[in-house]
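Trainee: sequence-free structure coming up:
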């Protein structure tokens, strides 16, 4: 069993790219389709603590009930925001990846490279054709 887990939405291009980058490192991660199998409160809290990010930064706005629920308003506590995420898992931004080197919201998809224990094994292009990894398995510098 892999020591890498991805909280994945197969309908999301970024999430698909991250999963492909993980596999390009030779890993076969545990894939949790979080819309079908949402995390429980303890797991969500653990992920947020491991990422070290504010709860609000994990909220997804696009394609969610974020606006209709008024989640941009400052009155919501972290606990209340997590309640909304648990009630509406689509509000949880993705993909979240857990590895022995850390836990991260991998947006952009290249962010996963910083927490993968194994190097990339081959060239890699995102679904949109953008080259990310060269033929030697090295990250392409975009500067």
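Mentor: That came in fine, so what should we check first? Fair warning: this is a prediction, and the values are worked out from it, not measured in the lab. Numbering: from 1, shown residues only.

Trainee: C-alpha from now on. contacts and neighbour counts both.
Mentor: Fine.

Trainee: what sits up against stretch 44-63?
Mentor: Where contact means C-alpha atoms under 8 Å, 6 or more residues apart in numbering, the residues beyond stretch 44-63 that reach it are 66-67, 78, 81-82, 85, 90-93, 102-105.

Trainee: Can you name the residues that contact the spatially most central residue of the chain?
Mentor: Taking C-alpha atoms, centre = their mean as the criterion, residue 95 is the residue nearest the geometric centre of the chain, at 1.9 Å. Residues counted as contacts of residue 95 (C-alpha under 8 Å, 6+ apart) are 6-9, 14-15, 18, 105-107.

Trainee: how does it look with 10 Å?
Mentor: Going by C-alpha atoms under 10 Å, 6 or more residues apart in numbering, residue 95 touches 6-10, 12-19, 33-34, 104-109, 112.

Trainee: quick one, helices of the protein?
Mentor: Under the criterion DSSP state H, helices of the chain are mapped to 13-24, 41-51, 78-87.

Trainee: Next, find the distance separating the residue nearest to the centre of the chain from residue 28.
Mentor: As judged by C-alpha to C-alpha, to the nearest Å, residue 95 and residue 28 stand 16 Å apart.

Trainee: now residue 110
Mentor: Residue 110 sits at a distance of 18 Å from residue 28 (criterion: C-alpha to C-alpha).

Trainee: where exactly do the strands run in this protein?
Mentor: Under the criterion DSSP state E, the chain contains strands at 5-8, 30-33, 96-99, 102-105, 124-125, 131-133.

Trainee: put this beside the first:
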């Protein structure tokens, strides 16, 4: 099975999720450090759609200035544009497999995608 993780190595939950994926021999893993190689606006929109959530639900508020920027009540286009401009606003880790997409918080959420 193929899996892609949008990963931030400074995030404990992201590291734990990555460790779960790396320890499964049946997973062909692609790791994207999204702060260095951010997804496109189109890819973000697709990920959130496939996860069944809105961009606002994928917004990282803790540790960011999302509230101060008015993003917590903003429309989907505004949130997506802000995430593309400043990828730290993307909540992580996002994992995509053929079974679906999820923000894996807590890390055990990844098991539902395998």
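Mentor: Structure received. All values reported here derive from a predicted model rather than from experimental measurement.

Trainee: among the contacts of stretch 44-63 of structure 1, which ones are buried?
Mentor: Buried by 16 or more other C-alpha atoms under 10 Å: 66, 81-82, 85, 90-93, 103-105, out of these.

Trainee: Dump those residues into a markdown table; add distance to residue 47 of structure 1 as well.
Mentor: Supplementary listing: these in a markdown table, determined by distance: C-alpha to C-alpha, whole Å:
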| residue | distance to residue 47 of structure 1 |
| --- | --- |
| 66 | 20 |
| 81 | 14 |
| 82 | 12 |
| 85 | 13 |
| 90 | 16 |
| 91 | 15 |
| 92 | 11 |
| 93 | 12 |
| 103 | 7 |
| 104 | 8 |
| 105 | 10 |
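
Trainee: Which two among the residues you listed are spaced furthest apart?
Mentor: By the measure C-alpha to C-alpha, 66 and 103 form the most distant pair in those, at 24.1 Å.

Trainee: Structure 1: matching residues for stretch 93-113 of structure 2?
Mentor: On the basis of TM-score structural alignment, stretch 93-113 of structure 2 is assigned to residues 95-115 in structure 1.

Trainee: Start and end of the matching stretch, how far apart?
Mentor: 13 Å.

Trainee: Okay, buried residues for it please.
Mentor: So stretch 95-115 of structure 1, judged by 16+ other C-alpha under 10 Å, has buried residues 95-99, 103-106, 109-110, 112-113, 115.

Trainee: what does stretch 68-88 of structure 1 give?
Mentor: The neighbour-count check on stretch 68-88 of structure 1 (16+ other C-alpha under 10 Å) flags 71, 81-82, 84-86 as buried.

Trainee: Likewise for stretch 42-54 of structure 2?
Mentor: Using 16+ other C-alpha under 10 Å, the residues of stretch 42-54 of structure 2 that count as buried are 44-45, 47-48, 51, 54.

Trainee: okay, the residues you listed in CSV with distance to residue 1 of structure 2 next?
Mentor: Written out in CSV, the entries for the buried residues of stretch 42-54 of structure 2 read as follows (distance: C-alpha to C-alpha, whole Å):
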residue, distance to residue 1 of structure 2
44, 22
45, 23
47, 18
48, 21
51, 18
54, 26
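
Trainee: Can you tell me which of those residues is nearest residue 38 of structure 2?
Mentor: Nearest to residue 38 of structure 2 among the buried residues of stretch 42-54 of structure 2 is residue 44, at 9.3 Å by C-alpha to C-alpha.

Trainee: Tell me how far that closest one lies from residue 3 of structure 2.
Mentor: Taking C-alpha to C-alpha as the criterion, residue 44 of structure 2 is separated from residue 3 of structure 2 by 16 Å.
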